[in-house]
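**Student:** No sequence on hand, only this structure:
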């Protein structure tokens, strides 16, 4: 295997990891924006509910896209009706949205446990 084949193979295998880090960075950025908003408003307690709302929104959309909220019969019908490429794209988007929502949920729970007691 020459250098070019190794480099292209690495890109193909690790492009998913790079996309997940971008989604995670987007989620952290949203959390920071919510924090700045609460600083501007002068009320630190706004971080917890707003971050929970934003994180919950993205996680619910991710669950809807992944098919986690449908029955087995509907999931089987969807599986037979869609192509492999459509399924792959849908699951990639579901994973991206999950990684956008997780930092908001984790940050709000961390702030609640540390400062709101």
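**Tutor:** Everything's here; your move. Nothing here was measured: the structure is a model prediction, and the numbers come from that model. Numbering: from 1, shown residues only.
**Student:** When you work out contacts or count neighbours from here on, use the C-alpha atoms and nothing else.
**Tutor:** OK.
**Student:** Need the three-state assignment for residue 23.
**Tutor:** Following DSSP: H, G, I helix; E, B strand; the rest coil, we place residue 23 in the helix state.
**Student:** Return the distance of it relative to residue 97.
**Tutor:** 7 Å (CA to CA, to the nearest Å).
**Student:** Residue 43 too?
**Tutor:** Counting by CA to CA, the gap from residue 43 to residue 97 is 28 Å.
**Student:** For this protein, which segments are assigned as helices?
**Tutor:** Along the chain, the stretches classed as helices by DSSP state H are 3-41, 47-66, 72-81, 84-115.
**Student:** Generate a markdown table for these, with mean neighbour count as supplementary columns.
**Tutor:** Converted to a markdown table, the helices of the chain look like this (neighbours: other CA atoms under 10 Å):
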| stretch | mean neighbour count |
| --- | --- |
| helix 3-41 | 14 |
| helix 47-66 | 20 |
| helix 72-81 | 11 |
| helix 84-115 | 18 |
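**Student:** put this beside the first:
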């Protein structure tokens, strides 16, 4: 639950930066998308989604349970931090594309 709270706090920081930038809607769409996508990519990196399957298999058998657990925990945390930003990205995009235009 703290990770979602951290994601919301990060979203507030993104909103503040976008408000200072000038073009609010465009900046919000870009920044929410960038932060959310960045968190998802980092979570995938921690889980080993972008490595060769043979390397992943070797890592599975050579890693300790503690290391694997720590990687999974970091991945879940990053995913939960990025989730509010992705939701706000979609809502901001829909608000800009459908309602305001």
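**Tutor:** Arrived safely. As the structure is a computational prediction, the values presented were derived from the model and not from experiment.
**Student:** So residue 66 of the second structure versus residue 60 of the second structure, what's the distance?
**Tutor:** 12 Å.
**Student:** now swap in residue 31 of the second structure and tell me
**Tutor:** 35 Å.
**Student:** What's the local residue count around residue 70 of the first structure?
**Tutor:** Per other CA atoms under 10 Å, the neighbour tally for residue 70 of the first structure reads 12.
**Student:** ok, and the closest non-adjacent residue to residue 96 of the first structure?
**Tutor:** Once flanking residues are discounted, residue 96 of the first structure sits nearest to residue 23: 5.6 Å by CA to CA, 6 or more residues apart in numbering.
**Student:** any idea how far the aligned partner of that neighbour in the second structure lies from residue 80 of the second structure?
**Tutor:** Mapped onto the second structure by TM-score structural alignment, residue 23 of the first structure lines up with residue 3. Going from residue 3 of the second structure to residue 80 of the second structure by CA to CA gives 6 Å.
**Student:** What does residue 35 of the second structure correspond to in the first structure?
**Tutor:** Aligned counterpart of residue 35 of the second structure in the first structure: residue 54 (TM-score structural alignment).
**Student:** for its match, what are its contacts?
**Tutor:** By CA atoms under 8 Å, 6 or more residues apart in numbering, the contact set of residue 54 of the first structure is 101, 104.
**Student:** quick one, what contacts the match of residue 23 of the first structure?
**Tutor:** 77, 78, 80, 81.
**Student:** Quick one: map residue 110 of the first structure onto the second structure.
**Tutor:** In the second structure, residue 110 of the first structure lands on residue 91 (TM-score structural alignment).
**Student:** So its match versus residue 84 of the second structure, what's the distance?
**Tutor:** Relative to residue 84 of the second structure, residue 91 of the second structure is positioned 10 Å away (CA to CA).
**Student:** Much appreciated, bye for now.
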